[in-house]
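Chemist: predicted structure and sequence below. I'll ask about it afterward.
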Amino acid sequence: MKCALKGSTINLSGSFKHPDNVTVAEKFWTVNPVRGQSISLMNHSDYRDRVQLFQNEEAMFFLRFSNVTHEDEGMYCLRILTGVEKQRFLGFPGPELKVTGTLRVEIPAEIIEGESPVLFCKTTCDLSGKTNFTWYKNGKRLSERIVSDQLLLPSVSSDDTGNYSCAVRDQKHLSSPAVTLSVRYPPKSVSVSISPSGVIVEGDSVTLSCSSDSNPPALIFSWFKENQSSAVGSGQSFSISSFNSSHSGRFYCEAQNKHGSQRSASVSVTVKESSSSLITVAVGISASVCVHVHFFSSHRKRVTSSEEQNPRGSRHSKTLEAPEDTYMTLDPQSRCSEYDTLDNMKRSCENTDDPKAQDPTYYNIVQ
């Protein structure tokens, strides 16, 4: 049986021998011969424009049949007529033609990365044998060395995912419908993104998002903080509200599907303290900061000349009065040289010879 695609062109062949004393008057192809009724295809209106006859040196006779349809199915025989009425010959049975609608590609139900699946180009009848095939991926022809109705894909990866089709050689216009081959694989290229992406200030809400390349898509996500044995969160997004320094550290996520899992590289998440917190810390870190600041009295008082006069004699003898709306400024550095905190400053100044330094009202300082 000869199988042909609808719309394709095929060749049917046959040969015969006869005694030397027989003169051949006519040779032609006929279809579904009936005794006493042999119609030449060349004279039939349904065939004459679609058939051609050829003969080679070995006395092989060929029928080239173009644009075949389902109505062309049947048995084709070579008929030989001689000059003698009763000397007629029929090559029976002849090749039987079966016409199929389209090609189709068959692939395994599930293909996992690393496997070596085989794709088949099939029809309702068998086109194999001497028929050469062409394979296409995403409309682009694969290697010319592939001429079989089977396509082997060794050790597939995600790169082999695509739309595959096949055709009988030189008849791309009759190729099969494309079939999508999808390679299954575990998560890869797992990464973490941070929102907001800029500087994180104490009190901000921070969201970490996990992404991956996998087939099927990963549905299980776990979040970890380095140096902690158990997960700190789950889900594709992980949020921390009111972020503070205790949350700082390196985080990573793990994506998982039914074929495996993979973890991301860790990302560092740190917090920049607010400006108010920085001032508080700066004042409390070291007493050396106090060296560069002045202390302001909260009590406004009048200063007499006797209180302000230099004990060793000063040419300023009249009474001095501070303006009502100002604060008196005490510069400890002008009174004593050895100080670093308020307590140390008081103890140091208690040992001075300056009598005003012994006045308890002299250090009227808000602490």
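Modeler: That came in fine, so what should we check first?
Chemist: from here on, contacts and neighbour counts on C-alpha atoms
Modeler: Will do.
Chemist: which strand or helix spans Phe238?
Modeler: When secondary structure is defined by DSSP states H and E, Phe238 falls within strand 237-240.
Chemist: do the same with Ser211
Modeler: strand 206-215.
Chemist: next SSE after that strand?
Modeler: Moving on from strand 206-215 towards the C-terminus, the next helix or strand you reach (DSSP H and E) is strand 220-225.
Chemist: take a look at this one as well, against the first:
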Amino acid sequence: MSVTTAARGFVLFLLTVPVIQGQRAYDVKYTSTEICGLRGSTVDISCTYTYPRRVGYHDTTVQESFWFIRESNGICADLKSEPDYSGPVEYLCDNNRCTLTIKDLRESDAALYKFRFITNQSGGSLTGSPGVTLSVTDLQVQVDILHEYQFYSQTKLTCQSSCLPDHSSFIWYEGQSKVTEGATYSANFYSSDSISCAVKGHESFHSPSVLIQRQKGYDVKYTSTEICGFRGSTVDISCTYTYPRRVGNQDTTVQKTFWFIKESNEIYADLKSEPDYSGRVEYLCDNNRCTLTIKDLRESDAALYKFRFITNQSGGRCTGSPGVTLSVRDPQLQINVRSLGHFSPWKELTCHSSCQLPDDLSYVWYNNGQEVGGKTKYLHLRVFSPTDSYHCEHGSIRSPSVYAPKLPSVSVSPSGQIVEGSSVTLTCSSDANPEATCIWYKNQTLIKGAERIYRLSPISSEDRGRYECSCQNLYGTTTRTSKYLHVQYAPKSPSVSVSPSGQIVEGSSVTLTCSSDANPEATCIWSKNQTLIKGAERIYRLSSISSEDRGLYECSCQNLYGTRRTSKYVDVLYAPKLPSVSVSPSGQIVEGSSVTLTCSADANPAATYTWYKDNEDSVKATGHIFTITDIRPEHGGQYYCQVKNTRGSHSAMFSLDVTVSTEVLKTAITGTTAAVLFVMVLLTIIFLMRKKRTSEQPSEPGDRANHSEQPGPHRNMMKQRENEEWSVVEYSAVRFRSRGQETVEDQTALYNVVKTPAH
């Protein structure tokens, strides 16, 4: 097989294996592999990355991208999850370019930084190599003595850093006061001056100060100006010192070196002479370097330590400034935990000291008292059980155990009964390390903003219910613990229900129920029309309701915190009751006057009234009042009113008997007799006159007058008729008198007769 054919076959093979082809397309390129940053400044570390847009039939998407500095067993820790980088790091990733920004650079930030991205493809992840090495440096002041005289030295100071370009501009300070600008600072120094420099534009980040002594060339520099030590441990504090080898014609020799913490009027107390340090301090000084060793550290050893040396030259002595600040802390280890990525189930536990210890120290890890893991500062866990309890040890120092929260407990303050309007505090407590955060739920709904302590002030009846508390920390979340909160309060406005609902018909069964929200439960009683119903409680039953039961029912509910009332009108529907009919006026009725008949009946709903006259089909009147004007004898007869509503009807018969009184008859007869006598007298006179005339003239036989007149009696009889469907029959007799004549006696009568219907 030729080389060309083999190559083609290999290419074809790659095309048929999408995963292998895709892997070759994954790449990360760094803009620079070495970056230097100045302490306190901000630095950007950038890269570009590539990947196949499509593998097989699947488009490629980036699911996660991050920077890291530590890797363990193939697990890369996202830099944002590192405790030391919390806050000062940012990612800016767009268009396959990702930039890591680190602010406020510290010397501990010096490390090898790498970028990693993960896609949705199988095996589609890559860590860029070789990474970017970041070095962090500080500004340094270089001191060059140009010329010595007896009382001063002409000195040139240069501000420099390996991370700065040659054209950088600097600002010089004596103490905190600005004195000049420029790359160098030359001056004659007559007294001890503390000089520092800063890059222009970054004035908040000064170089370490240097002490320019008036003694020509005398100086002390400390290895570190701040040291932390464990109580009971041993600590070393070091410095280097310089001096002119010769002054004039005399060589310089160091006569005394010592450390001190106390100074008074230019008198310095050697630390070895201090009673509290007896037997615990040692000096090791050689080749212009001197180290102070303090054993069995105590909290009282925390102080500012300075070094002083004295030479054989006149005035040839120096005290180092600013000195070394020693802090003494309890020997304490803490465990920090963080996730190793957004989608990673792994957690990293770090054994962290209250004083910064080297990472290469030996640590021992324990879970529930059993040794686990390697002898490293870090422990990686995939699963953290609720029953796990981890701690680490370094020598005789042991960290507190870390564990998930235990089942929380809930307390209520004040204890006892809770009354509406008071203030109540709910507290959720759970044993956990680190301390757990707790949240509250009410009736399974999260209470917004509620934390471990939840206050209700003032509490109301709506706040009653079941409260649940759940706690969590970095190692787990508890199940919920619940507490039912009972709130006592006066009855709320009662509600009244009527069963069955709708219209209430006479004779049916009705139940009135009074309900009121109250705690403790309220007792409820009924009253009708402001009269207490004896024995009636929350539920009042009327088994066969009648029209007399209608009215305003009031329900009153009471407990030991108050009383509330409400009312309900109960309306009962029923057919018209027995009607009654009345006549007005009730005395004598003068012919031509008016008579008013009134028919009344109790009914619900309201009834209609219709008037009829016997043997007449037409309606005489409607409404419960019937008025007859200009009454005459022919108005007599039987009347009845019909009362009717949707529930039924009832009728009442009324007989109106119109008769002429005996006085009227007597008056009529008297008048007729007088007229007849008058006519007879008149006829007699005429007759006598004619007779005389006749006597004077011959009479004609055969003429004879015969007059006979007898008035017939007038009687008007009242007829009575009973209808079996009517329950009421009423009789009325009305007597008349002629206008302008006196009546001898008044015998007008009105009769009302109630008769039971025939069965």
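Modeler: Perfect, I can see it now. For clarity, every value in this text was computed on a predicted model and none was experimentally measured.
Chemist: picking up where we left off before, against structure 2, where does the strand holding Phe238 of structure 1 fall?
Modeler: Counting by TM-score structural alignment, strand 237-240 of structure 1 falls onto residues 539-542 of structure 2.
Chemist: quick check: the matching stretch compared with structure 1, mean distance?
Modeler: On superposition with structure 1, the average gap between stretch 539-542 of structure 2 and its aligned counterparts reaches 1.9 Å (mean C-alpha distance after the TM-score superposition for structure 1).
Chemist: off-centre distance for that stretch?
Modeler: Chain-centre distance of stretch 539-542 of structure 2: 43 Å, with C-alpha atoms, centre = their mean, to the nearest Å.
Chemist: and for the strand holding Phe238 of structure 1, what are the contacting residues?
Modeler: By C-alpha atoms under 8 Å, 6 or more residues apart in numbering, the surrounding residues in contact with strand 237-240 of structure 1 are 205-210, 223.
Chemist: one more time with 6 Å
Modeler: Under the criterion C-alpha atoms under 6 Å, 6 or more residues apart in numbering, residues 205-209 lie in contact with strand 237-240 of structure 1.
Chemist: tell me which residues of that strand are tucked away?
Modeler: By neighbour count on 16 or more other C-alpha atoms under 10 Å, the buried set for strand 237-240 of structure 1 is 237-239.
Chemist: what sits closest to Thr101 of structure 2 if chain neighbours are left out?
Modeler: Leaving out its chain neighbours, the residue that sits closest to Thr101 of structure 2 by C-alpha to C-alpha, 6 or more residues apart in numbering is Asp44, at 4.6 Å.
Chemist: can you tell me the SS state at that neighbour?
Modeler: Taking DSSP: H, G, I helix; E, B strand; the rest coil as the rule, one finds Asp44 of structure 2 in the strand state.
Chemist: wasn't Leu278 of structure 1 part of a strand?
Modeler: No. Checked against three-state DSSP, Leu278 of structure 1 lies outside a strand; its state is helix.
Chemist: which SS state does the residue nearest the centre of structure 2 fall under?
Modeler: With the centre of structure 2 defined as its mean C-alpha position, the nearest residue by C-alpha atoms, centre = their mean is Lys448, 5.0 Å away. For Lys448 of structure 2, the assignment made with three-state DSSP gives coil.
Chemist: same question, Cys349 of structure 1
Modeler: Remark: Cys349 of structure 1 carries the secondary structure label helix [criterion: three-state DSSP].
Chemist: how near is it to Glu308 of structure 1?
Modeler: Between Cys349 of structure 1 and Glu308 of structure 1 the distance, using C-alpha to C-alpha, to the nearest Å, works out to 17 Å.
Chemist: how far away is Thr672 of structure 2 from Arg455 of structure 2?
Modeler: From Thr672 of structure 2 over to Arg455 of structure 2 the distance is 114 Å, taken as C-alpha to C-alpha.
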